[in-house]
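Undergrad: need a structure here:
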Amino acid sequence: MPSLSGAVVLVTGANGGIGTHFVHSALDRGAAKVYATARNPRTWDDERIVPLPLDVTDSASIDAAVAAAPDVTVLINNAGVSPASESLLSLSEAEIRANMETNFFGPVFLARKFAPVLTARTGSVIVDIHSLLSWLAVAGVYSASKAALWSATNSLRLELTPQGVHVVGVHVGWVDTAMAAHVEGPKTAPGDLVRVVFDAIEAGEHEVLADEGSVRVKAGLSAPVEALYPQLG
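TA: From the prediction side, this is the model:
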């Protein structure tokens, strides 16, 4: 089974609420080093944490990160954005493309570029953070980008599993971070999400349904579309 003990972890979006928990929790579970990446990386008070600039929408930036982190064994694709308006009809073409660049192309191209690094090491892992909204298209371009990432994760899993890389897809509803500050209702604590994800990695699981909403929505995918979207009635 994959293990965080002795792992070298790279976290995208490490400055955010979920990313920060991934960084600290990886070390708590025995990781030897964590590359904490962001467009503008912050300072960390731990020599095991290596701040690394990374713009997941920029190919040259991804290449530079691969060159700077040739010892990675766990890649966590956590970075993501949600536009102020998610409507596919009202957003500009540039806004739609920008969302897809961060939420879909970024994780896919990171996986492609890091694949030779990961396949060269036993017990390597890729984690992709999807969303409950991968399966529920109520968030326009955000849902579309996460649905695309979910499909890509499944494809990457089929390609990389025979090469020894364990690929984990994570589905969760609202998480209690700045991105969801405007949302009412139940939210998963970032620390709880990260704990569930790391437990799943070490248990050898391929998919994480991190909350009741994700479980419920996935179970409803086999129903008629009107059941999933009652507003169509």
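Undergrad: Going by C-alpha atoms from here, please, whenever you check contacts or count neighbours.
TA: Noted.
Undergrad: Give me the residue at the spatial middle of this protein.
TA: The centroid of the chain falls nearest to residue 129 when counting by C-alpha atoms, centre = their mean (2.5 Å).
Undergrad: The spatially closest residue to it that is not a sequence neighbour: neighbouring residues, count only.
TA: With C-alpha to C-alpha, 6 or more residues apart in numbering as the measure, residue 170 is the residue that lies nearest to residue 129, at 4.8 Å, once sequence neighbours are left out. Other residues near residue 170 come to 23 when the count uses other C-alpha atoms under 10 Å.
Undergrad: Please give the structure of this sequence too, so both can be compared:
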Amino acid sequence: MRRSSPQSLTETMIMDINGSVALVTGANRGIGMAFTEALLAHGAAKVYAGVRDLNAALNPRLTPLQLDVTDEGQVDAAARAAADVNIVVNNAGVIGGPSLMQGSLDGARREMEVNYLGTWAVSRAFAPVLAGNGGGALVNMLSVTSWVAHRRFPSYAASKSAQWSLTNAFRMALREQGTLVVGVHAGYVDTELAAEVDSPKIDAGDVAEAAMSGLLNDEPEVLVDEVTRNVRAALSGDLEILYANR
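TA: Down below sits the predicted model:
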């Protein structure tokens, strides 16, 4: 929910997670599960766990909600069922596209369908819900690859770049209704999604906690780790420097 800042003489609104009602997509594992735990730890009154399989093992404090973000019927049904939501976390994501020079493009299409179009469908369906509940917040789980291409995962990076652009569009579109739109960017996270990656990884709980801090401080972008902060800072520089070690 949004509340007036007691330190301000103006009516500036800031986010308050305590007592809020949240929805997290892709909530049954990894970063999604960490988001649900962080929201509960910060006092959320109810957290809907958006999952494709209602039989998935979940924290009993969560409210399961069947939600395949690629199924617009399920997305619309979720928006009706969770009409009390004031925080929406778009976390559902997949990786599994082909290499740059060979392999079927079906995996790349799936990444775009889930990571980009799924975020679009959920955000659009829940925008009026957030407006009706005082504005609230829309949180999109992005990536450092929103800004930098990846030779090994080219289609995943492209889907995250598209998702970042979409996040910025929603930030502009939802400003008038008082909705805070937050993009959360991180490097490799220690989850099943990055299990085959042999690189330093950060903890999913740290990602979720950084996002909570961003919410509480009305930050439009959350840069979770140093890798992400360095890439973000390098965007205005020479491409040869940005891609020197990639």
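Undergrad: In the second structure, where's the longest helix?
TA: With residue count as the measure and DSSP state H as the assignment, the second structure has helix 154-173 as its longest helix.
Undergrad: ok so, going back, my read: the residue nearest to residue 129 of the first structure touches residue 126, true?
TA: No. Under the contact definition of C-alpha atoms under 8 Å, residue 170 of the first structure does not touch residue 126, with a separation of 10.8 Å.
Undergrad: OK, contacts around the equivalent of the residue nearest to residue 129 of the first structure over in the second structure?
TA: Structural alignment places residue 170 of the first structure opposite residue 184 in the second structure (criterion: TM-score structural alignment). Going by C-alpha atoms under 8 Å, 6 or more residues apart in numbering, residue 184 of the second structure touches 139-143, 211, 221-224.
Undergrad: Residue 95 of the first structure pairs with which position in the second structure?
TA: In the second structure, the position corresponding to residue 95 of the first structure is occupied by residue 107, as judged by TM-score structural alignment.
Undergrad: give me the element that match is part of.
TA: In the assignment (DSSP states H and E), residue 107 of the second structure maps to helix 106-111.
Undergrad: Please point out which parts of the helix or strand following that helix sit buried.
TA: Following the chain from helix 106-111 of the second structure toward its C-terminal end, the next helix or strand by DSSP H and E is helix 119-132. Using 16 or more other C-alpha atoms under 10 Å as the burial criterion, the residues of helix 119-132 of the second structure that qualify are 119-123, 125-127, 129-131.
Undergrad: The residue nearest to residue 129 of the first structure falls within a strand, correct?
TA: Yes. Assigned with DSSP: H, G, I helix; E, B strand; the rest coil, residue 170 of the first structure falls within a strand.
Undergrad: What residues in the second structure pair up with stretch 197-206 of the first structure?
TA: Applying TM-score structural alignment, one finds that stretch 197-206 of the first structure aligns to the residue range 211-220 of the second structure.
Undergrad: Count the neighbours of residue 176 of the second structure for me.
TA: The burial count assigned to residue 176 of the second structure is 10, neighbours taken as other C-alpha under 10 Å.
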